[in-house]
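*Asks:* Model the structure of this input:
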Amino acid sequence: MKGLLFLSRLALICNLLFAVCLVFQRIPETGLPDAVKGTVLVLGWILPVFINFSLIIAYLINALLRKATSVPAWLIITNILFFIAQVLIQIVFA
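*Replies:* Presented below is the predicted three-dimensional model:
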């Protein structure tokens, strides 16, 4: 279960970077180097959708098997809400 906790924390970081990517869309010049912008875009725009999807599957499997998890409930809810927002935004902007 430590792997699930680690992935949940990684997903939270990527979700926060997703919010930063949304800000980058509104602000054309941030003054950041291209390497930083590229890293934030990959970690914030592409990666969280896949991580959150796999986490939701893992959360569902744990719930169906009634296994105890060490992941706090607020972290699970936050990741699920970010996943819903990411899917909706990807559909709208696609």
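
*Asks:* alpha carbons only for contacts and neighbour counts from here, please
*Replies:* Noted.

*Asks:* so what's the closest residue to residue 87 other than its chain neighbours up against?
*Replies:* Counting by CA to CA, 6 or more residues apart in numbering, the nearest residue to residue 87 once its immediate chain neighbours are dropped is residue 49, at 7.4 Å. Contact analysis of residue 49 by CA atoms under 8 Å, 6 or more residues apart in numbering lists 83, 86-87.

*Asks:* Quick one: which of the residues you listed is the most crowded by neighbours?
*Replies:* For the contacts of residue 49, neighbours were counted using other CA atoms under 10 Å, and residue 83 has the most, 22 neighbours in all.

*Asks:* And the helix or strand hosting that residue, what does it pack against?
*Replies:* According to DSSP states H and E, residue 83 maps onto helix 73-93. The contact analysis (3 or more CA pairs under 8 Å, 6 or more residues apart in numbering; DSSP states H and E) places helix 73-93 against helix 2-26, helix 47-65.

*Asks:* compare with the first, here's sequence two:
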Amino acid sequence: MPSLLFLARTAFICNLFFLLCILFKFWEVIGDQALAGFIIIVGWVMAPLLNLVFNVVFVIAFYKRKQPLMIPKYIIGFNVIIQLLQFIFIPFV
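*Replies:* Have a look, this model is predicted:
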């Protein structure tokens, strides 16, 4: 399942950008508009989509597995917690 590991890592990185977007909502952190725009697109658009896809695929693979999944538990836990935060924050954007 190397593709699932890649998806988990990509969702993890996008979720870090999501946390930066939450920080941007309260403070002006970066003055560079191009960088801020990139972080906002990755955080508000890509992170929820990739995270939802990863969580659904992970649950399916978890129940159909024949061998242990080689995804670190901290990535799985982080992605699940951020998914819950996304369900809370995204409707209020």
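
*Asks:* What value does the TM-score take for this pair?
*Replies:* Overlay of the two chains. TM-score (TM-score structural alignment, normalised by the length of the second structure): 0.89; 92 aligned residues with a CA RMSD of 1.4 Å.

*Asks:* hang on, the earlier thing: now the helices and strands packed on helix 73-93 of the first structure as a markdown table including distance to residue 74 of the first structure?
*Replies:* Listed next are those as a markdown table, based on distance: least, CA to CA, whole Å:
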| stretch | distance to residue 74 of the first structure |
| --- | --- |
| helix 2-26 | 11 |
| helix 47-65 | 13 |
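
*Asks:* In the second structure, which residue is most central in space?
*Replies:* residue 15 (3.2 Å; CA atoms, centre = their mean).

*Asks:* which residues touch that residue?
*Replies:* 43, 47-48, 51, 79, 82.

*Asks:* looking at the second structure, where would I find the counterpart of stretch 35-47 of the first structure?
*Replies:* The aligned range for stretch 35-47 of the first structure in the second structure is 34-46, by TM-score structural alignment.

*Asks:* That stretch: which residues count as buried?
*Replies:* Neighbour-count burial for stretch 34-46 of the second structure flags 36, 39-40, 42-44, 46 (criterion: 16 or more other CA atoms under 10 Å).

*Asks:* May I see those arranged in TSV, with distance to residue 10 of the second structure as well?
*Replies:* Formatted as TSV, those follow (distance: CA to CA, whole Å):
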residue	distance to residue 10 of the second structure
36	19
39	14
40	16
42	11
43	12
44	14
46	10
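
*Asks:* Tell me which entries of these lie within helices.
*Replies:* Within these, residues falling in helices by DSSP state H are 36, 39-40.

*Asks:* Tabulate these (CSV), appending distance to residue 11 of the second structure.
*Replies:* Shown next, in CSV, are those (distance: CA to CA, whole Å):
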residue, distance to residue 11 of the second structure
36, 19
39, 14
40, 15
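
*Asks:* now, which of the residues you listed sits nearest residue 21 of the second structure?
*Replies:* Set against residue 21 of the second structure, the nearest of those by CA to CA is residue 40 (5.9 Å).

*Asks:* so that closest one makes contact with residue 21?
*Replies:* Yes. In this structure, residue 40 of the second structure is within contact of residue 21 by CA atoms under 8 Å, at 5.9 Å.
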